[in-house]
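Undergrad: Sharing a model that was predicted from the sequence below.
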Amino acid sequence: MIQRNLKSEIVSKLTAKKSEIKCKKGQQFIIEGAPVNGLFFILNGKVKVFRTGINGREQIVRFAKNGEIIGHRGFGSEEYYSIAAIAIEDTILCYFSKNALQQVLRSDPTFTYDLMLFYANELNNSEAKVKLLSQMTVRERVIDTLLFVHRKFGDRNGYINLPLTRKEYADYAGTTEEQVIRVFSTLKKEKLIIAKAKLIGIRDVQLLKKEISEHNFYLDS
């Protein structure tokens, strides 16, 4: 979005005001409930975005990688972040302050329009995901999560290039850690996946796709 508008003099001035932040693996850079102060763009690395759900349980909203925005859902009329974000590997972030972004939005119609389209797409994906998950069985939700993470981060040495705990899979799929362990065990017996500690490898992507094809597994978030 910012890259597409770099030729704009106003946006160029914004990029000159950016700050670069280096986060170690496990370092939290957005705290849920903290005052909104700006947006983060991932220059290099991977990030987990989450919020506190019912009974204080962690609910993973999304995983993000290079080139993606973090903190945009708290940017606007809200005064506090409704989400938290933590680096799941060493990550380099580009930070733009709230004041600097608001100046650009008031002065550059093209950039403002692009941001509006971005938010509209985010809202559509979020609503579609809620509907999709409500129609899926636990097994289907876990499979959908595996395929999503595989599609987003790819393979490395035969395993998905994002080591996650069983709890993290559960927190994204909207189920329990015990249910994820059961589904993974069944998928291993069916020779659809392989597992090595936190590493999961998909042996037959097409067969997994067929299991949830009626739900449109291509939905990304």
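TA: On my side now, so go ahead.

Undergrad: Every contact and neighbour count from this point should use C-alpha atoms.
TA: Noted.

Undergrad: Spell out the residue ranges of the helices in this protein.
TA: Counting by DSSP state H, the chain has helices at residues 9-16, 98-107, 109-135, 138-153, 166-173, 177-189, 205-211.

Undergrad: And the ones you listed: which comes nearest S221?
TA: Proximity to S221 (Cα to Cα) singles out helix 109-135 among the helices of the chain, at 6.3 Å.

Undergrad: I'd say R62 and D220 touch.
TA: No - assessed by Cα atoms under 8 Å, R62 is found out of contact with D220, at 9.4 Å.

Undergrad: For K196, the count of nearby residues, please.
TA: Other residues near K196 come to 9 when the count uses other Cα atoms under 10 Å.

Undergrad: quick one: contacts for it?
TA: Taking Cα atoms under 8 Å, 6 or more residues apart in numbering, we find K196 in contact with no residue.

Undergrad: Please report how far it lies from K188.
TA: Taking Cα to Cα, to the nearest Å as the measure, K196 falls 11 Å from K188.

Undergrad: let's bring in a second model and compare:
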Amino acid sequence: MSYSCIDCRNDNCLIKKNIEHIEAFDAQLIQQKHTVQCKKGAQFIMEGAPVNGLYFVYKGTVKVLKTGYNGKEQILRLSKEGEIIGHRGFGTGETYQIGGTALEDTILCNFSKSMLATVLQNVPKVAYEFMIFYAQELNRSETKVKTMSQMTVREKVIDMLFYLFRKFGNPLNNTIELELSRKELADYAGTSDEQVIRILSALKKEKLIYTKSKTITILNFEKLKKEIAEHHFFLDS
């Protein structure tokens, strides 16, 4: 089953935002899109596999990860509707340097390297949007590397909670509406399962958060923000 870019509700998607410019150049290009449906837990990008274009999340949530030298997974980011997966491999190499796994049943739109190259070479508005996107990604990556190296483990866990809330939080009840295992939380924070469990337990006892199974609710934003305020690290995504 294919999903139309015209009917897509993800207005932050770079393809959706520029659909009129792309179709004005070539109305048939968008038809080259492939739709990929992934069940929860399915891996749609294998680390080291040949690059076959970019993936855009049409519906669902995925984790983007990289394997360390010791075999431990590091979750680089969590992506939701409208966001791009695999962009670091596009135009720079023959293989993906990351892996991608669906955290829930997910629908992905895949655009080939050749189709995207045609668009970027012929539609200036799209090329400009991608340039801005890559510049923002670079800034986020550099800021994260610098700041995370200076944070304590507790600060990393707190920052992770804010990241999750910004992307998946419900402001009506302050609950993070994405259930992750303690291992997945540790893989994102760059620490061990035991440390995440210990810190979440401490934050709960201090009445800064509330946890029930995999659900986390933030109870006191201001106190948590003060703990990491000196790092000035509040990325949008």
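TA: Now that the structure is in, tell me what you want to look at. If you're wondering where the values come from, they're calculated on a predicted model, not measured in any experiment.

Undergrad: Superposed, how do the two chains score by TM?
TA: In this superposition the chains share a TM-score of 0.94, using TM-score structural alignment, normalised by the length of the first structure; 221 aligned residues with a Cα RMSD of 1.5 Å.

Undergrad: Can you say which of the helices of the first structure is nearest to E58 of the first structure?
TA: Using Cα to Cα, those put helix 166-173 closest to E58 of the first structure, at 6.4 Å.

Undergrad: What range does that closest one cover in the second structure?
TA: Here helix 166-173 of the first structure aligns to the second structure at residues 182-189, judged by TM-score structural alignment.

Undergrad: Q135 of the first structure maps to what in the second structure?
TA: Aligning on TM-score structural alignment places Q135 of the first structure opposite Q150 in the second structure.

Undergrad: Count the neighbours of its match for me.
TA: Counted with other Cα under 10 Å, residues neighbouring Q150 of the second structure total 11.

Undergrad: Next: the one 4 residues further on.
TA: Here the neighbour count serves as a burial measure; for R154 of the second structure (other Cα under 10 Å) it reads 20.

Undergrad: who touches it in this structure?
TA: By Cα under 8 Å, 6+ apart, the contact set of R154 of the second structure is I199.

Undergrad: redo that, cut-off 10 Å
TA: By Cα atoms under 10 Å, 6 or more residues apart in numbering, the contact list for R154 of the second structure reads M160, A189, T191, Q195, V196, R198, I199, L200, A202, L203, E227, I228.

Undergrad: so how far is S213 of the second structure from it?
TA: 20 Å.

Undergrad: Ok, L172 of the second structure next?
TA: For L172 of the second structure, the distance to S213 of the second structure - Cα to Cα - is 20 Å.

Undergrad: can I get the contacts of R154 of the second structure in TSV with distance to I84 of the second structure and neighbour count?
TA: Formatted as TSV, these follow (distance: Cα to Cα, whole Å; neighbours: other Cα atoms under 10 Å):
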residue	distance to I84 of the second structure	neighbour count
M160	20	17
A189	21	24
T191	26	17
Q195	31	15
V196	28	23
R198	33	12
I199	32	16
L200	30	21
A202	35	14
L203	33	18
E227	31	13
I228	28	18
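
Undergrad: Now do the shared contacts for R62 and D220 of the first structure.
TA: V149.

Undergrad: ok, back up a step: format the helices of the first structure as CSV; extra columns: distance to S82 of the first structure.
TA: Putting the helices of the first structure into CSV (distance: least, Cα to Cα, whole Å) gives the following:
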stretch, distance to S82 of the first structure
helix 9-16, 25
helix 98-107, 16
helix 109-135, 15
helix 138-153, 23
helix 166-173, 17
helix 177-189, 24
helix 205-211, 33
